[in-house]
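no sequence for this one, just the structure:
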């Protein structure tokens, strides 16, 4: 899953530092006379009006009063302020937003007393005697710790960042307004059962209560002071769009389809032989066979602009459940570590809820979503990975040559729905994005136009098609929020399985176990039943033969209870065998699963019992099975011309030959391998396509096939113009990779170290505006592993900066003789001056987990606060 913080950081990369004031004057535009941050939102919760004044009148002011220049002035003022009155008062100013964690507080909206006990990590256990009070305070407490993150998430997903950060976010807003998650939140809300409606309304009211209180008293989080705006009330639509956005971050198949489309542009039908695992001649869309390659519209640059908003390919996870017959305690063990963007604050928020006489669960949620999404109760434990299935399809559209908004389907012209999306921009006039929605979904190629999208962009009318639309199952109404309570209340795997019914997105592989000894797996998502397509390429939207034939029924989704082997595990690998009747995707990733399954099977074979500590060690295992498979094949080719190597290159080759494929921070072989693999992968396709094609399985299969080719050819199945000499290519890339390692760390290969280059640097969304980085950012840490190891730490190939990994790790032995354990990186709070901003990071880097105090009472807590109804005078 990719974090919105990384996209926001990219937006901020376009914003100049404090030293670049002149930039703003060069970009000067007429300021708005009235700025509408959002429409007025009012609702009544338990008789209390939850509302704010949301229309802000502005007089015309000189440009110097605009947002970012104002920011510079604020920062300068803070520096002067600190120098004049001393650090103590300055410290008070920037810490006054921190919540008061002890004592008693009267609150409107409560009917009875609620107790909040915080542990040493700042995790709040909330205990209440009724559902609405429980979730009211969960909303309030979550906002205390993560309000800025929550507001940025809903703004990003709803295409509303420009309202607060200006036109630097316009491209992002145009994409998300076109994609249209915000247009489908009400459909989810309409499916709320009565209890879910109470939960979401109470949670929303709690968040809003904090917003009103904090801004009234001047105690808002520092980010809001810097950006100078007040967020609107939280609503059910906001929680719904957070769910939809999380689904989007684990989708992203349009990236693969657009990259494959470009391969077809270059290679024609022969491109099918590159696709992983399968040759798809029987399903190669006839549109590509019937036209000349030169006739394909949309150039690579335009397609890459659309691909740039696709979720990260590194989003993934590990999980497993091991049956009690193989554990020391005799009860199942469940482990989970979702791999998402690593940033400040974490994607995950630790939460602990007890409704007296009903349910008691602890784990994590996504800020903005009520309940416990992952974790355990007194009966079960559960975790998820990305199912890595294909929930998106691109459709080629034939537009009417003269009449706007008409698209061909089955020989008839159909009128697309036209939606005018008005994007408010801080300091500038609004921008209107005209979105066309065909029967297949929104037309995404309008985003190729650099002009105002009120004029829809199409390819030349002589082309075989003029636009591309996108269909996503996540636009279907789902019951994810109905299911959260059901999961927390489940007493065994059978009830838990029923609680997953109705989940549409994200597409997740759920692993769970109960204290009765059952273990189970369920792949849950709304998945299309495709016709005449395997989802690898855009298909003709005008042809009924390529329409979805509904969706795969819930009972036909991959699932199992108590498998014969005694364990279940997933790590973004293919969840079905080749006999499965539906086409659900081609983007599975086998390497981590291969290693995890090997560790589990080897331990079972040895007869040594599993423990929670052993699962903890598996989560940070750094053996790379991808390298173990490919290094010998590539080294064989280099050794054929070893006499042409320099002494340093020979030493490097010997070093790689001695490597055990464990990617520890002090490993020299790991550094050399990743330089080589990255270069090899980049160069493989550079003559074929103009972008870095990066499918791991395509690369793997190409290397294996080349090593087996009797003529030593790479791409031996393509025309001669695309073929390469495998031995020569392997040697050339190895020599260059050894030179890159030397440039990074010197001429002594024995001194090379993976961790010296492969480091995790944690950054805040605002830190690209200096000097805010000194306030918000944390340091750098050497970490082992890569995207191919169970201890997954994916990285930027140019800088080595680690940007993805298991931001939450969790292990539970259902004997519960000892508490379950978890950890969130970097900490629980998003407030920079909180002691819990980064207090878990060192333990996380060391591979440790910390106890989850399930039975913690007021006497055990570090801080105890009681919330009570307002007393009558």
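Yes, it's here. This one's a predicted model, so the numbers in the text were calculated from it and none came from an experiment.

From now on I want contacts and neighbour counts done on CA atoms only, so please keep to that.
OK.

show me where the stretch 501-650 of the chain has helices.
591-606, 612-619, 625-639, 647-658 (DSSP state H, counting those that start in this stretch).

tilt between the last one and helix 625-639?
Translated: helix 647-658. 140 degrees (axes from the mean of the first three to the mean of the last three Cα atoms, to 10 degrees).

Residue for residue, what is the longest helix the protein has?
In the chain, with assignment by DSSP state H, the single longest helix is helix 131-157.

helix or strand for the nearest residue to residue 151 once chain neighbours are set aside, which one?
Leaving aside its chain neighbours, residue 151 sits nearest to residue 231 (6.9 Å; criterion: Cα to Cα, 6 or more residues apart in numbering). Using DSSP states H and E, residue 231 sits in no helix or strand.

Residue 231: neighbour count?
Here the count is done by other Cα atoms under 10 Å, and residue 231 has 19 residues near it.

How about the one 10 residues further on?
Neighbour count of residue 241, defined by other Cα under 10 Å: 26.

secondary structure class for it?
The assignment at residue 241 comes out as helix when based on DSSP: H, G, I helix; E, B strand; the rest coil.

Who are the contact partners of it?
154, 157, 158, 181, 182, 185 (Cα atoms under 8 Å, 6 or more residues apart in numbering).

Can you give me the distance of it to residue 197?
15 Å (Cα to Cα, to the nearest Å).

So which of the contacts of residue 241 wins on neighbours?
Most surrounded of the contacts of residue 241: other Cα under 10 Å gives residue 157, at 27 neighbours.

quick one: that one and residue 433, what's the gap?
Applying Cα to Cα to residue 157 and residue 433 gives a distance of 16 Å.

Could you give the number of residues near the residue nearest to residue 457 when sequence neighbours are not counted?
Leaving aside its sequence neighbours, residue 457 sits nearest to residue 446 (Cα to Cα, 6+ apart; 4.8 Å). For residue 446, the count of nearby residues is 27 (other Cα under 10 Å).

Would you mind confirming that residue 446 is in contact with residue 469?
No - if you go by Cα atoms under 8 Å, residue 446 and residue 469 don't touch, sitting 9.6 Å apart.

nearest to residue 254, of the contacts of residue 241?
residue 181 (15.6 Å; Cα to Cα).

Looks like that closest one contacts residue 245 (just checking).
Yes - counting by Cα under 8 Å, residue 181 sits close enough to residue 245 to count as a contact (7.3 Å).

what is in contact with those two at once?
Contact with both residue 181 and residue 245 is made by residues residue 157, according to Cα under 8 Å, 6+ apart.

A further structure is provided below for comparison with the first:
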């Protein structure tokens, strides 16, 4: 062998060895945080052995002899799989992200410090009952048992990568306050932001009441409410005065005053905008009584529509006392929030429950008169009163000194114009002599007992237990749906809903007197509720709870316009046979658009000269309205829908007020389509032409056909809605790093996706921002109360938060293909397929 060949072989061998070493180092680096899920681990703090069975999908089923060990093991399991997510969440809630990320997240920290989630959580902890406190304390001990002897890089790949960039920190012990603080963040996520009232005020001021009502029409009489009025016979008539009943002088005064304080409404800080549930998201839940099902048992379905996240918001878990008793009263299965003990949605051995956003108005913006000689005083009924002031120090990586802010609070709420909305710290009247500030009133600004409610629901055994537990659900704005093994179904809307002295909270109002202040909350005994309604089912899809005229209290104007609720109701009623699980699956994953089928008939009478455009019209006229990802017609319709919105409204509106194409836009279009000459049809940019409805419909269809050819190709048969409507599961921190290699590690997608706005299988998108998916049914459950082993569950990505783990993304295709996994309620089912068993043993220490 020649000397050259020998040298080449040596070089190749060295390169091969180096490649193996690099591969080994990479595998170690990216997998060092993967947890042990089989075998035995001895831990201090346990009282007795605990078994954790992870089924084929990575779902943990925990078996323990006592309450403390059960929740200890849940905390341990959450930390194993999702500790980076938990760390990021607790720092977000506490306004402490800048300690890690520097000035980049300072705006977010300043914003969140105003809400005082940590302080409120400390107050909420003091209100917990003994059993709930036992659970949350044990959960924290379990988290700490896992993280105590591990370096940050051993807890998550995100820690390791940030460490390479020079970020250093010590992992602090987990506390019950950390869990409660994230609970507050979820409550905040489901609420309204301080800028919403300002946005409405600005829109009314810019458009006038008549045109504003065109864009945001009243709830239609033919759409279903959650509770039929026939079930509310014991209640009186509404005596509230909503915004629409303010006289012109009152409305003009309030709008002028709002503009004096702030020129516009602000957005959330960018990080929160990326990680929180987007505006216009929603949820569905429905319960069908045993009288209408094939098995005679009730069925409950739920699919909350949340922001697109990686890892998932949810962590599935089953938790079982080996022998259920007063000393260990738990046996449940469902969806937990990493960082919080128990489950939020799911079932126990007797009842099942689901949640959807109730969208009632629990937030107001007040305009405060400020003392010109003392900016920390405000007027109350002619007297200057001192504000409460809280000093907040925010540590910022790379800064020698902390950032300091002062959070001011009046009797009405936290001063929002300091940081929460896009406004000067002080506005002024026309003469420039009277300063004003905005305050934000919200029921979540004080200690609430929502976490206690959740723990009580988990332990509930019947409707009376459930109803009593729900009374503690003081903040979070949720519809609570119920079903039980005896075939019963029920619904209640808990929460602190303000009773106002005047107005309805839709736009900012004066706070310097008592004309608009909160005088209390709707009594819980008056909360909308129903048990075993005559129709045999209950549907909630963010639609109004009741018809306003049939209920004595004002709940708000922001509920969904009811397209999803109508479609689900129609599908239930259309099933003339007894309903089974397969029927409910078809309903839950239905992509049928009522809104599209209300628009398309107006295309029939169009005179179209272009044969290709006429053929495209004919395809739409014959289309079912199903927004499936493989549908050419769905692609065409949604391109047309965006063009129709642009051509109808946007020539007369400022960009800030362009309709977004969601449920309000669909109902607005429904109404104006009925008048072919209404002013909206005229394009103000064409001075010599007065367009009619048919002109705009034809223009929009022609443009949509041309855009489809440009984007999707000449052959319409090859068009697919999913080629436009894609989803990217993006990591909340490193998924938008701008470094492609890093993003590819943590993100998944883009992937074609079925669904659309205002369909049961809702996938959000915004007509002003393209067709990319911004919210999804983040989990789906179908609970068979006749046989819990038949129940079905799925969430969107995977159980693990570790990017290289097999269970990081293994649920995506099942979820995307509208399929389900068995819940594996019984231990036999959990261990029936491929599974892992981890035994936690007391160490005796």
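That came through, no problem. Just so it is clear, the model here is predicted, and its values are computed rather than measured.

Out of the helices of the stretch 501-650 of structure 1, the one nearest residue 351 of structure 1 is which?
Comparing the helices of the stretch 501-650 of structure 1 by Cα to Cα, helix 612-619 comes nearest, at 20.9 Å.

what does stretch 179-196 of structure 1 contact?
157-158, 236-237, 240-241, 244-245, 442, 444, 475-479, 481-482, 485.

got it, and stretch 107-121 of structure 1?
45-48, 101, 124-129, 133-134, 136-137, 827-828, 836, 839-840, 853, 856-858, 860-870.

can you tell me the distance between the two ends of it?
Stretch 107-121 of structure 1 has an end-to-end distance of 25 Å (Cα to Cα).

give me the stretch of structure 2 that that stretch matches.
Mapped onto structure 2 using TM-score structural alignment, stretch 107-121 of structure 1 spans residues 43-57.

What about the equivalent of residue 199 of structure 1 over in structure 2, how many residues nearby?
Correspondence of residue 199 of structure 1 to structure 2, assessed by TM-score structural alignment: residue 135. Neighbour count for residue 135 of structure 2, taken as other Cα under 10 Å: 22.

Helix, strand, or coil at residue 135 of structure 2?
Reduced to three states by three-state DSSP, residue 135 of structure 2 is helix.

now the strands for the stretch 401-550 of structure 1?
Here the stretch 401-550 of structure 1 has its strands, by DSSP state E, counting those that start in this stretch, at 406-409, 412-415, 417-425, 428-438, 441-442, 467-472, 508-514, 519-524, 539-540.

Which elements pack onto the fourth one?
Read it as strand 428-438 of structure 1. Contact partners of strand 428-438 of structure 1 among helices and strands, from 3 or more Cα pairs under 8 Å, 6 or more residues apart in numbering; DSSP states H and E: helix 170-179, strand 417-425.

And the second one, by the same measure?
Taking 3+ Cα pairs under 8 Å, 6+ apart as the contact definition, the neighbouring helices and strands of strand 412-415 of structure 1 are strand 406-409.

Provide the aligned range in structure 2 for the strand it packs on.
Counting by TM-score structural alignment, strand 406-409 of structure 1 falls onto residues 377-380 of structure 2.

Any idea how far the matching stretch is from the middle of the chain?
Computed by Cα atoms, centre = their mean, to the nearest Å, the chain-centroid distance of stretch 377-380 of structure 2 equals 36 Å.

Quick one: map residue 313 of structure 2 onto structure 1.
Residue 313 of structure 2 maps onto residue 347 in structure 1, by TM-score structural alignment.

State the number of residues packed around that match.
Residues lying near residue 347 of structure 1 (other Cα under 10 Å) number 24.

Next up, the contacts around it.
Counting by Cα under 8 Å, 6+ apart, residue 347 of structure 1 makes contact with 3, 340, 341, 366, 367, 807.

Where does it sit: helix, strand or coil?
Per three-state DSSP, the secondary structure class of residue 347 of structure 1 is coil.

what about it, distance to residue 558 of structure 1?
Relative to residue 558 of structure 1, residue 347 of structure 1 is positioned 27 Å away (Cα to Cα).

before we move on, what about residue 106 of structure 1?
In terms of Cα to Cα, residue 106 of structure 1 sits 49 Å off from residue 558 of structure 1.

Likewise for residue 756 of structure 1?
From residue 756 of structure 1 over to residue 558 of structure 1 the distance is 42 Å, taken as Cα to Cα.

now do residue 792 of structure 1
According to Cα to Cα, residue 792 of structure 1 stands 25 Å off from residue 558 of structure 1.

Check whether residue 483 of structure 2 really touches residue 352, as I assumed.
Yes - counting by Cα under 8 Å, residue 352 is a contact partner of residue 483 of structure 2 at 5.3 Å.

Need the residues touching each of these two.
300, 785.

follow-up on the earlier one: in CSV: the strands of the stretch 401-550 of structure 1, plus mean neighbour count and distance to residue 641 of structure 1.
Output for the strands of the stretch 401-550 of structure 1, formatted as CSV (neighbours: other Cα atoms under 10 Å; distance: least, Cα to Cα, whole Å):
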stretch, mean neighbour count, distance to residue 641 of structure 1
strand 406-409, 20, 58
strand 412-415, 15, 63
strand 417-425, 18, 60
strand 428-438, 21, 57
strand 441-442, 23, 54
strand 467-472, 23, 48
strand 508-514, 29, 46
strand 519-524, 26, 48
strand 539-540, 24, 46
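
Ok, which of these comes nearest residue 638 of structure 1?
strand 508-514 (40.6 Å).

list the contacts for the alignment partner in structure 1 of residue 191 of structure 2?
The equivalent of residue 191 of structure 2 in structure 1 is residue 251 (alignment by TM-score structural alignment). Residue 251 of structure 1 makes contact with 311, 388, 389, 390, 391, 392, 506, 507, according to Cα under 8 Å, 6+ apart.
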